[in-house]
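[1] sharing a model that was predicted from the sequence below.
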Amino acid sequence: MTSIVLVQPEIPGNTGAVGRTCVALDMELVLIHPLGFDISDKRVKRSGLDYWSHIRLVEFASWEAFLAERTPRDDQLYLFEEYANRSFYEPDYPEDAYLVFGRETKGIPAEIVAAHRDQLVSLPMRSDKVRSLNLANTVAAAAYQALRSHLPKP
């Protein structure tokens, strides 16, 4: 199963929308603390609408706790950062991939990026007027691209 990993998300509405995408695509949502909001926040559930109860939600106290429990292989981790040299179109995502996204304002913490440089990918931007997309939009695009690797070929 593919998992969406949000590292220290700050905006409850984005997390709710990401949760809704996870339900739609049968993916797990992994939240890495600290969060910038209380998970019971009405804004999280409002964005996830009545789907929130269907989310396969797992929470970890830290990135280190996530790594210790899940022990992901390098080929499972895909860290999404706007400055990555590799496009998210390039990998063949395994079915058990972890798609990792950082905080809305600061991205993935520098120490995590430094430890996983070879796993960085980015969504291409065709215009220099936009620095990045909204987190929920980026997750949706990435999730569908990862899913595409497992669709039957015509």
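    That came through fine.

[2] from here on, just use CA atoms for contacts and neighbour counts.
    OK.

[3] quick check: Leu57 is in a strand.
    Yes. Counting by DSSP: H, G, I helix; E, B strand; the rest coil, Leu57 falls inside a strand.

[4] please give the element, helix or strand, for the closest residue to it other than its chain neighbours.
    Among residues not flanking Leu57 along the chain, Leu29 sits closest, at 5.0 Å (CA to CA, 6 or more residues apart in numbering). Using DSSP states H and E, Leu29 maps to strand 28-32.

[5] try Asn137
    Going by DSSP H and E, Asn137 is part of helix 135-148.

[6] can you tell me what sits against that helix?
    With contacts defined as CA atoms under 8 Å, 6 or more residues apart in numbering, helix 135-148 is touched by 4, 14-15, 17-18, 21, 25, 88-89, 92-95, 99, 101, 104, 123.

[7] still on that earlier bit, so what secondary structure elements neighbour the strand holding Leu29?
    Under the contact criterion of 3 or more CA pairs under 8 Å, 6 or more residues apart in numbering; DSSP states H and E, strand 28-32 touches strand 3-7, helix 12-25, strand 56-60.

[8] got another one to weigh against that:
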Amino acid sequence: MTNLHIVFDNPVIPTNTGNAIRTAAVTGAHLHLIEPLGFNFDDKHLKRAGLDYHDLADMTIHPNFQACMDALPGARVFAFTTHTDKWFTDIEYQEGDVLLFGTEPTGLPAEHLAHERITEQVRIPMVPARRSMNLSNAASTAVFEAWRQLGFNGAV
């Protein structure tokens, strides 16, 4: 299992979070959700997307961005955004790294991108003239690349 952290800042689409719960469960990553959330955990779409993996995933809900950062002291934080030229595959990931993603409609706010804890802003490459990737797909792409670099520790 890996010691990576996936952070969703103010997620609003329940199926994206459900998919991330499943990704966290199968990779061993820890999922962090920063409030406010755009759904509740009784949402049928969240449950359907996460299938029966909810009890298998490590997940923490934080009341705000700073509380989340405080809960991950010393960890490197990689902010995923379309506003940089640095590709996420150019990073040499380490155990304990944090993969930070913004809310679905707008991405990470400027103040979070500029936060002192951000190690680097990175992007997932896409063809031109596309706004962004789906949040849960982006998180899955990123965590599997980081885990691959770490040798798929704990995988079967």
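    Everything's here; your move. What you see is a predicted model, and the numbers here were worked out from it, not measured in a lab.

[9] so where is the strand holding Leu29 of the first structure in the second structure?
    Mapping strand 28-32 of the first structure onto the second structure (TM-score structural alignment) gives residues 30-34.

[10] contact partners of that stretch?
    Contact with stretch 30-34 of the second structure is made by 3-11, 20-21, 24, 57-65, 68, as judged by CA under 8 Å, 6+ apart.

[11] try it again with 10 Å
    Stretch 30-34 of the second structure has contacts (CA atoms under 10 Å, 6 or more residues apart in numbering) with 2-11, 17, 20-25, 57-68, 71, 96, 98-103.

[12] just the buried ones from those, in ChimeraX syntax?
    In ChimeraX, this line selects whichever of these come out buried by 16 or more other CA atoms under 10 Å:
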select :2,3,4,5,6,7,8,9,10,11,17,20,21,22,23,24,25,57,59,61,62,65,68,96,98,99,100,101,102,103
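
[13] so what's the nearest residue to Glu95 of the second structure once chain neighbours are set aside up against?
    Once flanking residues are discounted, Glu95 of the second structure sits nearest to Asn3: 5.2 Å by CA to CA, 6+ apart. For Asn3 of the second structure, the contact set (CA under 10 Å, 6+ apart) comprises 27-30, 94-98, 147, 150, 153.

[14] could I have the PyMOL command that selects the buried members from those?
    To isolate the buried ones among these in PyMOL, judged by 16+ other CA under 10 Å, type:
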select buried, resi 27+28+29+30+94+96+97+98+147+150
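
[15] which one of the contacts of Asn3 of the second structure is nearest Ala110 of the second structure?
    Val98 (18.0 Å; CA to CA).

[16] what's the counterpart of that closest one in the first structure?
    Here Val98 of the second structure is matched to Tyr98 in the first structure, going by TM-score structural alignment.

[17] how close does that match get to Val7 of the first structure?
    When distance is defined by CA to CA, to the nearest Å, Tyr98 of the first structure is 12 Å away from Val7 of the first structure.

[18] one step back: mean distance between the strand holding Leu29 of the first structure and the second structure after superposition?
    Compared with the second structure after fitting, strand 28-32 of the first structure deviates on average by 0.5 Å (mean CA distance after the TM-score superposition for the first structure).

[19] quote the end-to-end distance of stretch 79-94 of the first structure.
    End-to-end distance for stretch 79-94 of the first structure, by CA to CA: 14 Å.

[20] which residues touch that stretch?
    Taking contacts as CA under 10 Å, 6+ apart, the residues outside stretch 79-94 of the first structure that touch it are 1-2, 5, 75-78, 98-102, 107-108, 112-113, 116-125, 131-133, 138-139, 141-142, 145-150.

[21] again, 8 Å this time
    Here stretch 79-94 of the first structure makes contact (CA under 8 Å, 6+ apart) with 2, 75-76, 99-102, 107-108, 113, 116, 119-124, 131-132, 142, 145-147, 149.

[22] list the contacts of the residue nearest to Gly102 of the first structure when sequence neighbours are not counted.
    Computed as CA to CA, 6+ apart, the closest residue to Gly102 of the first structure that is not its neighbour in sequence is Ile108, at 3.9 Å. Under the criterion of CA under 8 Å, 6+ apart, the neighbours of Ile108 of the first structure are 7, 79, 81, 101-102.

[23] thanks a lot, catch you later.
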